[in-house]
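1. Provided below are the primary sequence and the corresponding predicted coordinates.
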Amino acid sequence: MAEKRRVFTAEFREGAVRIVTEPGKPVPEVAEDLGINETTLASWVSRAKRAGKATVEDRDALIVRLTSENAALKKENKGLGMERDVLKRCMVLWVK
């Protein structure tokens, strides 16, 4: 009879990956301690590294986009401030 596949919770996977990455323990040792397959744990670790790398790249792209957007908004705000000042002066002259 075929063996049933074990299902691991997300918390268990994250904890196992943290044990490997934070203290720097080798994958085979951690896999043996937890009673899971070495290749399974290695795939979890590689997936976590790829996800972390993608988020760093996304964060850098987001920073660049927000910086340029912020500069454009500052420029627009400066122009609107100048328009407001001109309109104030016009109102003062019109009231007199």
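-> Right, received. Where do you want to start?
2. When you work out contacts or count neighbours from here on, use the C-alpha atoms and nothing else.
-> Fine.
3. Nearest the geometric middle of this structure, what residue?
-> In the chain, the residue lying closest to the centroid (Cα atoms, centre = their mean) is residue 55, at 4.1 Å.
4. how close does that residue sit to residue 10?
-> 19 Å (Cα to Cα, to the nearest Å).
5. likewise residue 42?
-> As judged by Cα to Cα, residue 42 and residue 10 stand 15 Å apart.
6. For these two, indicate the residue with more neighbours.
-> residue 42 (17 against 9; other Cα atoms under 10 Å).
7. what about versus this one:
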Amino acid sequence: MGLKRTDEFRQDAVRIALTSGLTRKQVAGDLGVGMSTLNKWITAHRDTDVVSKEDLSLAQENDRLRRENRILKEESEILKKATVFFASQKP
């Protein structure tokens, strides 16, 4: 039978999973729990105040900004490659 985790541990795991910016897989691995276990804890604590609305809102904004930043970096790399390509094309 698996190791019994305290309610405090579960709540901390949920808080980390929802606000850290890490993937659930990373959080589960770091904490030594299975993905399905972590997902069950998140589902069970979804409607509780484990994470304040403000913290959750900030975490969601951070996720959005990380995605936007990744896309902008990818676009920048594409433009750099295009600049090098067109600069090497001599008429």
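-> Good, I have the coordinates. Keep in mind that what you see is a predicted model, and the values were worked out from it rather than measured.
8. Can you give me the TM-score here?
-> Overlay of the two chains. TM-score (TM-score structural alignment, normalised by the length of the second structure): 0.48; 49 aligned residues with a Cα RMSD of 1.7 Å.
9. which residues touch residue 71 of the second structure?
-> By Cα atoms under 8 Å, 6 or more residues apart in numbering, the contact list for residue 71 of the second structure is empty.
10. Work out for me the element it sits within.
-> Assignment of secondary structure by DSSP states H and E places residue 71 of the second structure within helix 53-88.
11. And that helix, what's buried?
-> 59, 63 (16 or more other Cα atoms under 10 Å).
12. Likewise for stretch 63-70 of the first structure?
-> When burial is assessed from 16+ other Cα under 10 Å, stretch 63-70 of the first structure yields no buried residues.
13. and the helix holding residue 71 of the second structure, how far from the chain's centre?
-> With Cα atoms, centre = their mean, to the nearest Å as the basis, helix 53-88 of the second structure stands 15 Å off its chain's centre.
14. just stretch 83-96 of the first structure next, same as before
-> For stretch 83-96 of the first structure, the distance to the chain centre is 48 Å (Cα atoms, centre = their mean).
15. for stretch 60-68 of the first structure, same thing?
-> That offset, for stretch 60-68 of the first structure, works out to 13 Å (Cα atoms, centre = their mean).
16. same thing with stretch 54-69 of the first structure?
-> On Cα atoms, centre = their mean, the centre of stretch 54-69 of the first structure falls 10 Å from that of its chain.
17. What are the boundaries of the helices in the first structure?
-> Using DSSP state H, the helices of the first structure run over 10-21, 27-34, 38-95.
18. quick check: angle from the longest one to helix 10-21?
-> Helix 38-95 of the first structure runs at 100 degrees relative to helix 10-21, counting by axes from the mean of the first three to the mean of the last three Cα atoms, to 10 degrees.
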